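**Q** For reference, the sequence and a predicted model appear below.
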Amino acid sequence: MNNARQMMNARRLFCASICVAIVFSIGCQNELFSREEEISGPPTSTKDIGAFDPAANSDIAPKSLDDAVAEATAKGFIPPTYPTRSQISVAQVRSSALANNLDLRVVQFDPAIGVTAIDKELAKFEAVLNGAYTKNTTGVLTQLEEGSPTDSSSANLGVSVPLATGGTVTAGTLFNQFDTQSILAPGISPYQAGMQASISQPLLQGAGIRTNTASIRIAKYQGRIIDSRTKLQAIRILADAEKAYWNLYRASKQLEVRIRQYDVASTQLAQARRRVEQGLAPEIEVMRAESGMGATLEQVIITDNVLRLRQRDLKRFMNDPRLPVDSPTAIEPTTSAEPVSLRFDDQKLVADAMSGRMELLELELQLLVDAEQIDLARNAALPNFVVGYQYQFLGDDSSLGSAYGAMGDADGAIFTATATVPLGNEAAKSVISRTILTRLQRLASREARRQAITQEVLNAADTVENTWRRILAARLESVLAGRTFDGEKRQFDVGLRTSTDVLDAAARLADAQSREVDALAGYEISLIDLAFATGTTLGSSGIVLPDSINPASVR
């Protein structure tokens, strides 16, 4: 009786110790998830909003408007100059953007990511090595109470090979050790060991090579979708880089026009002063020339600022180490606009766009993915019926080695068949309906996409032709404005016109020349837009994109 009571108290103490240990471990774990715990990261605060003081950040002392005007009047206006220049052609822009553009570097990772998805799906048929060990031990107190151990252990090691049909084949070895007197004679530690092989195969749901390889085909389709998006992004980046070049060309030429206009105003002021000194014109003529000269300053300042912005745009697209965005070096475009009269076959352009636009290729690939998804959804709606067979080639003896040597003495075979049939199956039916409706929706969007591309191509072709007409009109306007300006100067020299008339004619000439420059740059940009609309880049030869990142190189 005393022994039984002591044994019961020992069990209670053992159980209480386990409970205390569990509670203590839970309490320690909570300290790992404290709300106030600090984490590593950038030191920038996410709550405080800093203040920017323009005067404090200025490199020069702030100056009032009156003081600045007085100083500018005393010194006179100095046209903007760029001491350091770098000559760049449009071919160099294209080459530099292709090699260095940061946005293009980013999209080059996408195909590599797509390859990893394909590799993952291919790897699902790789063989798997399985191993397990189990030790079955009764409680320590129970063993002491019974006075003898009652343990058993088992282990197995095998290889499982997934089949393309949906089944699994497994082959391996196993052993069991029984250490109990209730099974065999006292003093004997029997072993059971041998080889086993099994196969399981679904017959309806999840069965078939096409069903089990559908995920591989989907991954490959999606990989091509990623490739098409990467190509589209590359074409867009190159087109934007070329547009940035021609925008710089426009700003550069327009600044030249405005500086010439300023030089004309300066010359007119000198002539007006000379005529006043000679007594050939009243004093107000100088005032008129000074007023006209001041009116040209704003155009020079505005155009110069636009030029600086366009230079930074082009530097960003090129990402040339020799011309960083913050570089003071000015870019001087060397490729000039050379417009020619063109006429396009609209139907051929549209046909080229339908075969070359990556958006349509992506849509066609997505339709193939939808078809695979529909087949998978229909297969998933079938009943789940799986058959299996296992054969064990076993032997048993008093030691592990002799048990393996006695294989064949205790063979066994197991056949299994399981079935799961949903009643109603509404969930699977709704999935089928959703996949079919998604494909029908995409088919409708394909027609809308084709219509949008057709419109884009036709609009781009019309823009090229209309820009050509703008160039002709602007050139004619420039010629006539130049003649008018020359006439006004001759009339001023004989005293029949004032400085205001001459400067007005000079302003109209500058405006006409500026519109001509705008039309020339617009013509080149319209050709870029037309090439983009057909899924190509401008030029006589194609472009090969750089190789994507190798996924294995980052492991």
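**A** Received, thanks. Numbering: from 1, shown residues only.
**Q** use CA for all of it now, contacts and neighbours both
**A** OK.
**Q** and R450, what is it in contact with?
**A** Taking C-alpha atoms under 8 Å, 6 or more residues apart in numbering, we find R450 in contact with 354, 360.
**Q** tell me which element it falls in.
**A** helix 426-493 (DSSP states H and E).
**Q** take a look at this one as well, against the first:
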Amino acid sequence: MMRRSILMFSASVWAVGCTSQLDRDWKHIDELDGRLGTVEPFDGIAATSASTTLSDSTATEQDGVAKVEKLLDLMSTGEPRGIGISEVRRSTIENNLAIQSSLVSPEVAAQQLLAERAKFESTFEASVSESRTVNPTFYGNAGEPPDTETNVFTATPGLAVPLRSGGAVTLDWTVSTDAFRTAGTPTSDAAQSSPGISLQQPLLQGAGFEYNEASIVLAATQLGEASAQTQVAVINQVVQAEIAYWQLHLAWEVLRIDLDLYRTSRELLENQRRLVEARAGSIANVYNFEVAMAASVEAVIRSETNLRQAVRGLKVIMQDPTVSLDGSVALEPTSKPRLVGYTFDQQVLVRSAMRNRGEILQLEYEQLGQTVQVMMRENEMLPQLNLNAAWNANGIGNGSSIRSANQALFGRDDPDGWSIGVTASVPLGNEAAIANYQAAVLQRLQSIANRRQQE
């Protein structure tokens, strides 16, 4: 029993030790991807303990616009068109160019991630060539020297296999035929079949699974960062659309109030004039009410201008192609505000914001990418030490038959050819690599500070 426990403990320690930093980074990315795009309502996170519906007062009178147009020629906001808050949200999401532009960034990052994942794909290579050369041959006898004709055909198919350890394996098989013809001498033909394999593997700088797969992790963090930016952009545009909608609602209500005040001022002025005509009032009161009516006219003009600006602001955010930006159409809100009071649980709200806010997720992706950058720059400070190895076999056939060369290849007694060696490159000083490493460390510290500041 004790022996089994020791074996289980040793296996657990070995499994933990074999978990690489890159594997932990991938798990972190998966966790962030699960949190990305989550917008939880208050009820979903239990952030409210009680809610009460407040009193809602609705304006019912909407008939003063046409009358004031005849009196003051102010109301030129266009033909009213009713619009609800749901239509504003839908139109903003479908037509807003800022949202459409932000949606492209994750697609670009996703394609870049696919490109990084494909860097370990094998490549088929092939080359075929045929040549003929004619050279004079000197035998030392008098007379015109004969020509030597050489015909060479070579075909080399191959397969290049990049390794996740940083190296590359190349498999190739070269077949060739040579024909030598000289006047007055027998023709000499030969065929050769030569398969081979070569390996190039870095041992220090650029070696290891973590370094060579780090670019894939970086592309994944860039995809997450772009997705978080898109989430923030979409939410901000929708929020701006709702703010513009309720500002338009406020502009309409203020205009209606100012119109009512104008009508009231006009009625009071007319009453005072009738009292003066009946010698029951003072002319000073008439002057006072004329000043009040002038102020109400100014308020109507100011409210009408604010309404124009609110209508245009909502149109700009919606960017609905069916709604022109000129003054021919005046958007009029049909959705009424629903005033609800909430009692918030601050701790739950803070935890939800730290878990799901797009800005914080973006900074977490950035910090993770900077961590991978530090690992890569640290590896690049090592000297270059590369292993080069190759093996090949040769089969030579009689005549120009490639088939006989292949048969000779498998039935031969000749030893195989091989080579092995290392190449080294050590920079004197290594200042560039050290500076890049220090810069990566500082950028990671900066990303940590930015995240903590945002939190």
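**A** Yep, that arrived. Computed from a predicted model, the values in this text were never measured in an experiment.
**Q** After the helix holding R450 of the first structure, which helix or strand is next?
**A** helix 499-533.
**Q** for the second structure, what spans make up the helices?
**A** Assigned helices in the second structure, in chain order: 2-18, 21-35, 65-72, 85-95, 97-117, 209-277, 283-318, 346-356, 358-379, 402-410, 431-454 (criterion: DSSP state H).
**Q** and K348 of the first structure, how far is that from I453 of the first structure?
**A** Counting by C-alpha to C-alpha, to the nearest Å, the separation of K348 of the first structure from I453 of the first structure is 13 Å.
**Q** Looking at these two, which is more packed in?
**A** The neighbour comparison of K348 of the first structure against I453 (other C-alpha atoms under 10 Å) goes to I453, with 20 against 10.
**Q** In this structure the more buried one contacts F532, no?
**A** No. In this structure, I453 of the first structure is not within contact of F532 by C-alpha atoms under 8 Å, at 10.6 Å.
**Q** Nearest residue to E130 of the second structure in space, ignoring adjacent ones along the chain?
**A** F153 (4.3 Å; C-alpha to C-alpha, 6 or more residues apart in numbering).
**Q** what residue lies at the spatial centre of the first structure?
**A** Closest to where the C-alpha atoms of the first structure average out (C-alpha atoms, centre = their mean) is V107, at 4.9 Å.
**Q** Aligned to that one, what sits in the second structure?
**A** Superposed on the second structure with TM-score structural alignment, V107 of the first structure falls opposite S102.
**Q** thought that match was touching V232?
**A** No. The criterion here is C-alpha under 8 Å, and S102 of the second structure misses it with V232 at 9.5 Å.
**Q** what does R442 of the first structure align to in the second structure?
**A** Aligned by TM-score structural alignment, R442 of the first structure pairs with S447 of the second structure.
**Q** what range in the first structure matches stretch 13-24 of the second structure?
**A** Alignment of stretch 13-24 of the second structure against the first structure: no match, by TM-score structural alignment.
**Q** Now do that stretch: distance from first to last residue.
**A** Using C-alpha to C-alpha, the two ends of stretch 13-24 of the second structure sit 16 Å apart.
**Q** quick one: the closest residue to S335 of the second structure other than its chain neighbours from Q319 of the second structure, how far?
**A** Sequence neighbours aside, G84 is the residue nearest to S335 of the second structure in space, at 5.1 Å (criterion: C-alpha to C-alpha, 6+ apart). Remark: distance between G84 of the second structure and Q319 of the second structure (C-alpha to C-alpha) = 15 Å.
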